[in-house]
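*Asks:* compute the structure for the input listed below.
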Amino acid sequence: MMEIGTRYEPQNLEMKWYRVWLEKGYFTPKGTGPKYSIVIPPPNITGRIHMGHALNITIQDIISRFRRMQGYDVMWLPGEDHAGIATQTAVEKYLATQGKNRRDFTREQFLEIVWDWANKYRKEIKSQIMSIGASVDWTRERFTLDEGLSRAVRKVFVDLYKKGLIYKGKYIVNWCHRCGTVLSDEEVEYIEEEGALYYIKYPIKGEDDYVVIATTRPETMLGDTAVAVHPSDERYKHLIGKTAILPLVGRELPIIADNYVDPSFGTGALKVTPAHDPNDYLIGQRHNLPFVDIFDEHIIVNENGGKFKGLTAQEARKAVVAELEEQGYLLKIEKIKHAVGHCYRCETVVEPRLMDQWFVSMKPLAKRAIEAVENGEIRFIPERWKKVYLNWMYDIRDWCISRQLWWGHRIPVWQCQDCGHYNVSEEDPTSCEKCGSQNLKQDEDVLDTWFSSALWPFSTMGWPEKTADLERYYPTDVLVTGFDIIFFWVARMIMMGYEFMGEKPFHEVYIHQLVRDKYGRKMSKSLGNGIDPLEVIEEYGADPMRFTLAILAAQGRDLKLDVRFFDTYKKFANKIWNATRFVLMNLDDYEKTEIDISRLKLVDRWILSRLQKTVEKVTKALEEYDFNIAAGEIYNFFWDELCDWYIEAVKSRLKTDEKKLVQNLLVYVLDTSLRLLHPFMPFLTEELWTKLPVDGESLVIAKWPEVRKEFVDQRSEERFEQLMAIIRGIRNVRAEVNVPQSTKVATYVKGILNEEEIGYVQFLGNVEKVEFVSERPQGSATAYVSTDLEVYVSLGELVDIGSEISRLRKKVEKLKADAEKFAKKLADENFLNNAPEDVVEETREKYRTMTEQIERIEQIISDLEGNRA
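*Replies:* This is a model prediction of the structure:
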């Protein structure tokens, strides 16, 4: 038989097997059998994958390998996203190191540089995805800027424009002056910061009176065009219709009533700056107010800021406050904490600006996408994300899709420089469709990256052409993604799927967990607490990393990841390796035969029945996206039941006339176990499985195990589990009275055990002899008690009973003191309500373990005291 090395060395086998799988074309679907399709959330080409990517890819690969083994025609489509803002920012930073910026190049020259950069990083991303073991079909790899997707993007833009769903208008948008582009609402991250409320007196025209407003942004008062109060606010009813004078500027401001104003915030009077706040913008529209823009694109005060022209926003704030104070308008400054919007890419404070931009009208597109989730056509897992999705969709705003970048899908609009007409076309026009002029200029902006991503499920399959892939693999079966892009991506894919395919893009959306550090903090560069998956793979191997992520991936609960976990599951990989090595070393003269149930011993019937239960539970858990449960079931079976009990129990039988039976049992159980483990640990299992004397060329295309009902034997399970409890009880007694496990002990049994069962107790419990009694003998301690069976361990010759009782009493006192601390914690409502869930659960487990140990020791003390009496 084939043998394997003495050590599990993942680095020697991972890329070897990945190359084999690619060469054999195992990941390319064959077009036969029921289809199962997934599109990968395309990673950005801006750097290395992080642990969140590793979790996402691992989960998708588990699903893909599982379904492939079940006989599905699996098409898992890979690709990368051009990441407009992030990529252009990265390239501009690179150019800055050479003392250059993009304005030193023509647009075409700059794009050549970015394409070279993008192609390099696409290869790196691909290599990283491969290192995790992703069984994606690389023959179908796509890029959001490749020719086919670009054609799809143009068609969608043109179709939506012709339907009146894309328009250009002057609206308040989120402006990042560092990136030099607009951001969507979802690209703005709100961070709690120390700030201040400035209380400013606005004089009432023609009266010796004033109204006090409170603002966090006093510099924007230069653009105020009104003061607003709530219509039912009794404090200000007498002022409605009057005029306030804007301090420092002298502009007359109407005092208006609007239901938006919150009477409880600040003073209840609101300065209205329509050009610099999205809510003020809406007030300005409702009341037909003028819009005064005080900043240029670099957020420098422009000519509308009067004497403050040329100052940055921060400089203007200081100067405005200083002058307000000098002129007696500043009443007070109050320190507060408030949420400030930042660019999700560069963390610059975002400035609301009034700009001409391209928008998609979303409410008409959202209607069908809302219905699909409400009626269950598309299912969110866990279900709580359904409510999050719907809440956002009910309140959806128009989507600003233009970005002031060079890298991306350029907006397919050409404005006629003679008549001003917008020519919107899938092909570059040569003349104006309205006046015939050839004096056309294409819009300088590009589309938001998420515009092309929204088409991903169908554009990657060849749409707008009616391809074979679209016919067979659309809609896809499941989308696996993080909650943070439900609005960026998931919702938009659903809307575009219904609009352009007339059908949902996927049946189910599995929202995976956020990977946090061991303290529950979000991983970030600023905290320096990130864990690099590529470094983990290099040190521990891809399989231990994958298994760690899977066994922690409980639905609805973020992962708290400690690097020590990788070592734990590398030990599991070693256990799998060593167990397989043991089996291979004992397969001399092996002949495959059918397992004869009539010849099976109790332990054989137990392991076969337990294996069927494990197959059933792992399969069910994977079908329900309970990856942690599936991983936990196969882990417990393989380590605890197969290795620690079964293999130990049958070692001696390999030297008897039962050898061939035991060999066949070991091969069957190990074969089935490796199949169950394959979606989680593909490299290790492939290496080991191909050494077994089983039919088939690769686990990738091997059949998923099915429950063999003839092997299910509940009675044998229960009987052997009773024996396991007896053996554990004997071991526990040894441990509590400090008798080494290697020391043979005598046991007494009150009840019935047959010869085979006695043999297990003796061999696995390291028991010298078993004697049947009617009462507990002197000098013994209780190891096991049930309604029909009692087992005692003889201690008389092994310990000094008096000193042992004294030692155990002290141990119990200490355990009770420790247990009391945990009990107090668990009785504290504040702890239960405020402590992290896993901390509460860990405390419960420690308390339970301690109380069980206390009961066990107190029983031993009672036994020993009875012996002395």
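*Asks:* switch to C-alpha atoms for all contacts and neighbour counts from now on
*Replies:* Noted.
*Asks:* pretty sure residue 56 is touching residue 511, no?
*Replies:* No - contact criterion C-alpha atoms under 8 Å: residue 56 and residue 511 do not qualify, at 9.4 Å.
*Asks:* the more surrounded of these two?
*Replies:* Per other C-alpha atoms under 10 Å, whichever of residue 56 and residue 511 has more neighbours is residue 511, with 23 against 20.
*Asks:* how about that one, what does it touch?
*Replies:* 380, 381, 382, 385, 480, 481, 482, 483 (C-alpha atoms under 8 Å, 6 or more residues apart in numbering).
*Asks:* next, the second sequence, to be compared with the first:
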Amino acid sequence: MAMEKTFNAAEAEARLLQAWEDAGCFKAGANAKPEASTYSIMIPPPNVTGVLHMGHAFNNTLQDILIRWKRMQGFDTLWQPGTDHAGIATQMVVERTLAETGQPSRRELGREAFLEKVWDWKEHSGGTIINQLKRLGASCDYDRTAFTMSGAPGAPAAEAEGNFHDAVIKVFVEMYNKGLIYRGKRLVNWDPHFETAISDLEVENIEVAGHMWHFKYPLANGATYTYVEKDEDGNMTLEEERDYISIATTRPETMLGDGAVAVHPSDERYAPIVGQLCEIPVGPKEHRRLIPIITDEYPDKDFGSGAVKITGAHDFNDYQVAKRGGIPMYRLMDMQGAMRADGAPYGEEAGKAQAHAKGAEFTENEVDAINLVPDHLRGLDRFEARKAVVKEITDEGLAVMVEVTKTVKDDEGNASEVTEVVPYVENKPIMQPFGDRSKVVIEPMLTDQWFVDTAKIVGPALDAVKNGDVKIIPESGEKVYYHWLENIEPWCISRQLWWGHQIPVWFDADGNQYCAATEAEAQAAAGEGVALTRDPDVLDTWFSSGLWPIGTLGWPENTDELAKYFPTSTLITGQDILFFWVARMMMMQLAVVDDIPFDTVYLHGLVRDAKGKKMSKSTGNVVDPLDIIDEYGADALRFTNAAMASIGGVLKLDMKRIEGYRNFGNKLWQSHILAEMNGVFDVDCSARPEPSHAVNKWIIGEVGRVREQVDKALADFRFNDAAQSLYAFFWGKVCNWYNEFTKPLFQNDDLRLETQQTMGWVLDQSLTLLHPIMPFMTEELWANRDRAKMLIHADWPTYGGELVDEAADAEITWVISVIENIRSARAQMNVPAGAFVSLVQTEADEAARAAWDNNEALIKKMARVEALSEADATPKGSVAIAAKGATIVMPLADLIDVAAEKARLSKKLGKIQKELGGLKGRLNNPKFVASAPEEVIEEARENMALREEEETQLNAALARLAELD
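*Replies:* Purely as a prediction, here's the structure:
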């Protein structure tokens, strides 16, 4: 049955995927040779709520390329799939579903009933992204699909068999008992919408329009000092008596929680008042707190007034200053971001805080209980409180005032300038943190949380990279890794959610902690009759996913899979989670099982649009990989992903590129149709032939070369080099040259069979080498003939440069070069495309003459040459054709009007040079480079490079024309 004219991806992909799965092609160990080495990859588990996006498609394409490559080489491979339970994301989805369907809210349902709803949602909707990965062709062992909440209490039967929950709880208990996990009060990112701590990765810092207010903090007891400002040369520019110190803030509502005002130690302006007290200018005067003026390296004396208010419970920088200086920290807000309404009356609490500021000893609980919020601000949303605080300070005259000049018009339209004194408020853009899911402003919050004492477990993770046990690619990732781990802070692992692994710690009435795997064990430790209450918090999902390598392999049981595949081989992931996931897996595996989790980490950046912009719904440039697969097929998307995967490069997804690789697939398909038309599939092509003709010898050698190139590129994680080598080989060598060269050979009875065998073998090798990147089309074409096994399990070749026949390679390389140079000269000189040209040869060595004689028909046909004649001298008006070992020229007198061609090219060159001048002017303008968007600058640079290339080509053509005179 004749081949279809085109590849029907929509029909074939689903059918081939099912065939692979039915045959067990993806299972761990499939196609492994006896005594084979293992090769394993753990998929970075996508959120169970997720759908396939371009980042997933890119990341998983690279993993699948390696897995398919290693599987064909005979390794015992495992590609472990699975999903993360995604605490916040999943809880958000289920709560939203409850609201949309009119069901009781989470709090109305209660914890147990709500978790039943979550498990029900997971069972019916949680497998979306896994099914979408299959459409990409990802050859994971789906029978082993893991879930980071498998085996948790309340899990349905489908999830009850897994033991990931047991692993998580075991690790927590062991680390707690070793003193590696503790509960303490620290500053965390707090999401007021979800009412939970969140990680830095779940915070989006977005530039918004902001305000910076300047306020006066009066000195205690009416004290004054001489404030002096000097210029760079030390000359005094301002001298005045002040009874205040001024600060600037973008968050006035936090002033109530100030613990100090800090200035730089070298700031001479404030030297007279360092150590004195100043008054926070908010709230009833009789209860206002006094705070000390201190020195610290943190303030920038050249920014604003040089004085900084230190609010340790609501700012991460201030928190560090407060810790260094022993400055008290007061939490002002409740869990929803409103000003606190709990605690004793305002005056009493402020009195306690005042005593604290003067050095009185307070316990941690007493400090937390202090409520410094005046009655009229209690319960107000933080942004409403901000407005009230600003108004109060301004009304009292404690805002810093400045003179501004305005132009006003009277009733008749006459303009005049007036000077006003107004509060000093800077309108300026600020970076504000938002929850990536809640979209509300994140509040730094001092709360009680559970922490891993990372300083105690970070050492082995650092050493593993420094001593080469683990390699990070690109090397720049190692520097980032070292920086993060050498400056590591305690890791907050608790979340105030219901969906997740509940922390296995119980408390008695006195606050004593009992950590155990089960409540029965905790009760036994506490004693009979002691009432216990379990900590309601759950563990951060990064804690459980930090155990992904061992948890998915059955630990803490000593399973066969754990013994065989751990440590795993390669981790491919985004550089944005190098710290949040990669480093934590390193620390956790080394702390738990004393071994590295993988030996190589390949990091990549974000997939961006064609102009290098980050994809986002707000800018409307998000690309859905499933839409691409629907239009172009999975193979085109996969080849594009591989082709743009340069180490450390920017990942720009260009739809034209996808279309181009779809066309590459069409070339592969059409080459097989050509082979079918010439009877290639009617002969045995399984063994590598030993042909007599140079063309067939040459292409076999090119196969050997490209196999070596692909293997080296994949071994070095240079996926783009592998893709480029295959593209250049198949389109450039097979399609553009070999397929054309074989047409006369198929008409030669003496060469027909060897050419059929050679073409069939070359196509089979091409399918094999392309399969890891383009699995669907290659498998479909492979099935056109009877095979012992599917292509996915075909043997990966080991041949290489030994296939190159030096004589044949030199001959065909000469032929290709001559044809290309004739075509180039024709194009440069604007010779009519349909015209046949005559060539003149004045000298040639033996190799050049043999190459021409052996391939004369091919050269004439493909370069549109009528004849080659010999002459003693070069005819006037000829252009040289580069040819190794020969002097060949193309007479042009009867083909083109030299004068008209010069005029045409000169005019075109002038236009190009004018465009170049404009582009160079823009790029050499510092204002343009400083202010224009990066994509605009990059586009200008690309345009300039193209124009410079055109200029070079036109100058070369004009130089050739000049030689004709």
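*Asks:* and the TM-score between them?
*Replies:* Overlay of the two chains. TM-score (TM-score structural alignment, normalised by the length of the first structure): 0.94; 860 aligned residues with a C-alpha RMSD of 2.5 Å.
*Asks:* follow-up on the earlier one: buried ones among the contacts of residue 511 of the first structure?
*Replies:* Among these, those buried by neighbour count (16 or more other C-alpha atoms under 10 Å) are 380, 381, 385, 480, 481, 482, 483.
*Asks:* so who does the alignment partner in the second structure of the fourth one touch?
*Replies:* Here residue 480 of the first structure is matched to residue 572 in the second structure, going by TM-score structural alignment. Contacts for residue 572 of the second structure were tallied using C-alpha under 8 Å, 6+ apart; they are 43, 44, 59, 62, 63, 601, 602, 603, 604.
*Asks:* cool, residue 485 of the first structure as well?
*Replies:* By C-alpha under 8 Å, 6+ apart, residue 485 of the first structure has no neighbours at all.
*Asks:* where's the counterpart of residue 326 of the first structure in the second structure relative to residue 249 of the second structure, distance?
*Replies:* Aligning on TM-score structural alignment places residue 326 of the first structure opposite residue 395 in the second structure. As judged by C-alpha to C-alpha, to the nearest Å, residue 395 of the second structure and residue 249 of the second structure stand 18 Å apart.
*Asks:* between these two, tell me which one has more neighbours.
*Replies:* Higher neighbour count among residue 395 of the second structure and residue 249: residue 249, with 17 against 10, using other C-alpha under 10 Å.
*Asks:* so who does the more buried one touch?
*Replies:* With C-alpha under 8 Å, 6+ apart, residue 249 of the second structure has these contacts: 212, 213, 214, 309.
*Asks:* among those, which one has the most neighbours?
*Replies:* Using other C-alpha under 10 Å as the neighbour criterion, residue 309 leads these with 24 neighbours.
*Asks:* on the three-state scheme, the residue mapped onto it from the first structure is what?
*Replies:* Residue pairing (TM-score structural alignment): residue 309 of the second structure is matched to residue 271 of the first structure. The three-state label given to residue 271 of the first structure by DSSP: H, G, I helix; E, B strand; the rest coil is strand.
*Asks:* in the second structure, what stretch matches the biggest strand by length in the first structure?
*Replies:* Taking DSSP state E as the criterion, the first structure has its longest strand at strand 188-203. Aligned using TM-score structural alignment, strand 188-203 of the first structure spans residues 203-218 in the second structure.
*Asks:* that stretch vs the first structure - mean distance after superposition?
*Replies:* Averaged over the aligned pairs, stretch 203-218 of the second structure sits 2.0 Å from the first structure after superposition, using mean C-alpha distance after the TM-score superposition for the first structure.
*Asks:* on that earlier part again, which helices and strands does the longest strand of the first structure pack with?
*Replies:* strand 210-215, strand 243-245, strand 330-343 (3 or more C-alpha pairs under 8 Å, 6 or more residues apart in numbering; DSSP states H and E).
*Asks:* quick one, which of the ones you listed is packed in tightest?
*Replies:* Highest mean neighbour count among those (mean count of other C-alpha atoms under 10 Å): strand 243-245, with a mean of 23.
*Asks:* how much space is there between the aligned residue in the first structure for residue 491 of the second structure and residue 356 of the first structure?
*Replies:* Under the alignment (TM-score structural alignment), residue 491 of the second structure maps onto residue 399 of the first structure. Noted for residue 399 of the first structure: a distance of 13 Å to residue 356 of the first structure, by C-alpha to C-alpha.
*Asks:* now the counterpart of residue 34 of the first structure in the second structure, nearest residue through space, not along the chain?
*Replies:* Counting by TM-score structural alignment, residue 34 of the first structure lines up with residue 37 in the second structure. Leaving aside its chain neighbours, residue 37 of the second structure sits nearest to residue 75 (5.5 Å; criterion: C-alpha to C-alpha, 6 or more residues apart in numbering).
*Asks:* quick check: that neighbour touching residue 36?
*Replies:* Yes - under the criterion of C-alpha under 8 Å, residue 75 of the second structure makes contact with residue 36 at 5.3 Å.
*Asks:* right, I'll call it a day here.
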